[in-house]
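Enquirer: below are the sequence and a predicted model for it; my questions follow.
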Amino acid sequence: MRKRNCCMVGLIFALFLFMNNPYPVKAERPEANLSEVTYLKSETKKDNVLEEVFAKEFDLRKGTDSIRYYYNKIDLNDDQIPETFVYLVGPMVCGTGGCSALLLEEKNGDYTVKSRFSLVRTPVIIQNETTNGWKNIVMYVAGGGIEPGYHQLKFDGENYPSNPSVQPIVEEDKIKGIGIINDEIAEDTGIVF
């Protein structure tokens, strides 16, 4: 009986560690042809204004919440002003299905939140095709019991859908676009908040 209880405690502990892992497990990716995706490196320079915006949006405290972030700028609506996509990693913003992200518009040196995303994994791909004047976004979805696949997010006239897992799976054999968040996410990469 004692040996059985010991094994049960070990199993419960392992399950607890798995459920509370702030770094999403890299899932097996379904076959997808990404040969026509051009990849950009994420920015490496801290952005204090950007940090203030996402700290407020997710109620985070600098230096205490173990957050790292990746970001890139790209013009999604062809107005010649790049939007900023920021991907957050850490226990307060991640779960088994992925992590959190924001799409921000910059005006007069200040950021405003255009869209907020959950269940985000890398890569994040911007397609050339547009919906309501904004480029479509492709995100890989897996984990948390979700069927793995690449899902397409289309702009609805005001913002993008927040949950990629309930959006349509990309049907094309070949995904084309620009990969803006492609980093190998590990505990020692990204910008420390």
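Expert: Right, received. Where do you want to start?
Enquirer: every contact and neighbour count from this point should use C-alpha atoms.
Expert: Will do.
Enquirer: could you find the closest non-adjacent residue to residue 119?
Expert: Setting aside the residues directly before and after it, residue 119 is nearest to residue 98 in space (C-alpha to C-alpha, 6 or more residues apart in numbering), at 4.0 Å.
Enquirer: the structure to be compared is supplied as follows:
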Amino acid sequence: MIVGCNSQPNFKPNLNKSVSEATHETKPLFDVGYSDLNGDGLKDALVLLKGSNWCGSGGCSFMVFENLGSHYKLVSQSSITSPPISVANSETNGWKNLIVWTGNIGSVLMKFNGKTYPYNPSLEPVASKSQQLGSQLILKN
């Protein structure tokens, strides 16, 4: 279910086109939520892919697209991710930290390393209760 899906200011780039290019599928299935992750005033897209090509027993592929105004640019792709997906109040290297659910671990904190978010969330630290309470829910079950 999509939660943090606020409308974009003025111009909204074609997210479907960007996701299609990233997945090499003509009509990929996905859920999306929006949040300004890098503080530039544009809402970036948090995309959770759906379907047997992208999901397994541990979760689904998760992508973050930066809104550049005219188009979305793929910034990050992660594996084994499930909702809930939240944006933390904290940030690392100029981007908001993300809290995602993964496998049997639960909610983990994913930090931006300057180029991307981690590929495998199951290797990241468990998100503390205070990090979870202060976060903005973007995608939920």
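Expert: Cool, the structure landed. A quick note: this is a predicted structure, and the numbers were derived from the prediction, not measured.
Enquirer: need the contact list for the residue nearest to residue 119 of structure 1.
Expert: For residue 98 of structure 1, the residues meeting the contact criterion (C-alpha atoms under 8 Å, 6 or more residues apart in numbering) are 24, 118, 119, 120, 121, 141, 142, 143.
Enquirer: now structure 2: which of these match?
Expert: Contacts conserved in structure 2 for these, counting by both residues aligned by TM-score structural alignment, their matches' C-alpha atoms under 8 Å: 118, 119, 120, 121, 141, 142.
Enquirer: what's the closest of those residues to residue 102 of structure 1?
Expert: Nearest to residue 102 of structure 1 out of those is residue 118 (C-alpha to C-alpha; 8.9 Å).
Enquirer: what's near enough to touch the spatially most central residue of structure 2?
Expert: With the centre of structure 2 defined as its mean C-alpha position, the nearest residue by C-alpha atoms, centre = their mean is residue 46, 3.3 Å away. Listed by C-alpha under 8 Å, 6+ apart, the contact partners of residue 46 of structure 2 are 32, 33, 34, 35, 62, 63, 64, 65.
Enquirer: which of those count as buried?
Expert: Among these, those classed as buried by neighbour count (16 or more other C-alpha atoms under 10 Å) are 32, 33, 34, 35, 62, 63, 64, 65.
Enquirer: just the buried positions in the longest strand anywhere in structure 1, please.
Expert: Of all the segments assigned as strand in structure 1 under DSSP state E, the longest by residue count is strand 110-131. Of the residues in strand 110-131 of structure 1, those buried under the neighbour-count criterion (16+ other C-alpha under 10 Å) are 111-127.
Enquirer: show the end-to-end separation of stretch 39-56 of structure 2, please.
Expert: Stretch 39-56 of structure 2 stretches 33 Å from its first residue to its last (C-alpha to C-alpha, to the nearest Å).
Enquirer: ditto for stretch 41-59 of structure 2
Expert: Taking C-alpha to C-alpha as the criterion, the two ends of stretch 41-59 of structure 2 lie 30 Å apart.
Enquirer: which part of structure 1 matches that stretch?
Expert: Structural correspondence for stretch 41-59 of structure 2: residues 80-98 of structure 1, per TM-score structural alignment.
Enquirer: tell me how far that stretch lies from the chain's centre.
Expert: Here stretch 80-98 of structure 1 is found 4 Å from its chain centre; the criterion is C-alpha atoms, centre = their mean, to the nearest Å.
Enquirer: residue 68 of structure 1 versus residue 81 of structure 1, what's the distance?
Expert: For residue 81 of structure 1, the distance to residue 68 of structure 1 (C-alpha to C-alpha) stands at 25 Å.
Enquirer: which of these two has more neighbours?
Expert: With neighbours defined as other C-alpha atoms under 10 Å, residue 81 of structure 1 and residue 68 compare such that residue 68 has more, 18 against 14.
Enquirer: the more buried one maps to what in structure 2?
Expert: So residue 68 of structure 1 corresponds to residue 29, using TM-score structural alignment.
Enquirer: ok, now which ones touch the nearest residue to its match once chain neighbours are set aside?
Expert: Nearest non-adjacent residue to residue 29 of structure 2, counting by C-alpha to C-alpha, 6+ apart: residue 50, 5.2 Å away. When contacts are counted by C-alpha under 8 Å, 6+ apart, residue 50 of structure 2 is found next to 28, 29, 30, 31, 60, 61.
Enquirer: among those, name the ones in strands.
Expert: Using DSSP E, the contacts of residue 50 of structure 2 in strands are 30, 31, 60, 61.
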